[in-house]
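*Asks:* sharing a model that was predicted from the sequence below.
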Amino acid sequence: MAVQITITPNGRMSLPVEIRRRLGLTRGGALLVEETENGVILRTVTQSIAHAQALAEQYTGHNREASVDAFLARRLEESGE
C-alpha cells in the first residue's frame, strides 16, 4: 500500500491513523528510518529486530551456534595473525 504524506518545513510528518493502528503506534512510538538506494524504509523497533534476526539467520546458514566472537576467531585464524 502506498500513501502520500506531507512533510512540514521543520521535518515533521504524520502517519495515517490506519497505519499507526496496524503498527501498534496508537499512543505514539518509535520508528527506525533506513535510507536505501531505492528509497526510505520505516520500521517499528519490533520489525527492525525481526529483520536483523532474519539477516543474521541468512548469513549464518541457520547455525544457532554462530556468534560474532566465533566469526572473529575464524577470521583471525584464516589471516594467520
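*Replies:* Yep, that arrived. Numbers count the residues shown, from 1 in each chain.
*Asks:* when you work out contacts or count neighbours from here on, use the C-alpha atoms and nothing else.
*Replies:* OK.
*Asks:* against which helices or strands is the longest helix belonging to the chain packed?
*Replies:* In the chain, taking DSSP state H as the definition, the longest helix is helix 45-60. Judged by 3 or more Cα pairs under 8 Å, 6 or more residues apart in numbering; DSSP states H and E, helix 45-60 is in contact with strand 31-36.
*Asks:* check it against this one:
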Amino acid sequence: MNTPKQRTIPVSENGRMNLPADMRRALGLAGSGHLIVSLIDNEIRITTASQALKRVRELASPFKPSGAYASDQLIEDRREESVRENDEQDASARG
C-alpha cells in the first residue's frame, strides 16, 4: 500500500502555490504542464491526464465486450437503429 505523502504549502493571495519537487517527480512531471484538479468532499485531488485516463479505462474494463471494440458495437447498433427508423418512416408514408 502506498504511504500518503503530505505537505503544508503556502498559498499566495492570488491563489498560487508550488507543488513540491518530490511530488512532481512522483507524478512524472518534468517542467511545466497541466494537471487535473478536483474538489471532492471538501478535499482537493490533483492528478495527471494520463493517470485519469488510466483510471477511466480501469473503471470501464468490466463493460468491454470481449473480442470487439465497444465503438464497433456502438456503430453497428446505430446503423441498425437507423434502418429501423427508415423502415418505420417508409411504412408511415405508404399508409
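*Replies:* Cool, got the structure. Model, not experiment: these values are computed from the prediction.
*Asks:* what's the TM-score once they're superposed?
*Replies:* The TM-score (TM-score structural alignment, normalised by the length of the first structure) is 0.66; 71 aligned residues with a Cα RMSD of 2.5 Å.
*Asks:* related to what we said a few turns ago, which residues are contacting the helix or strand that the longest helix of the first structure is followed by?
*Replies:* Remark: after helix 45-60 of the first structure, the chain's next helix or strand is helix 68-79, criterion DSSP states H and E. Outside helix 68-79 of the first structure, not one residue touches it by Cα atoms under 8 Å, 6 or more residues apart in numbering.
*Asks:* helix 68-79 of the first structure to helix 45-60, inter-axis angle?
*Replies:* If you take axes from the mean of the first three to the mean of the last three Cα atoms, to 10 degrees, helix 68-79 of the first structure sits at 30 degrees to helix 45-60.
*Asks:* thinking again about what came up before, buried ones in the longest helix of the first structure, by neighbour count?
*Replies:* By 16 or more other Cα atoms under 10 Å, the buried positions in helix 45-60 of the first structure come out as 48, 56.
*Asks:* contacts for that helix next, please.
*Replies:* For helix 45-60 of the first structure, the external contacting residues (Cα under 8 Å, 6+ apart) are 30, 31, 32, 63, 66.
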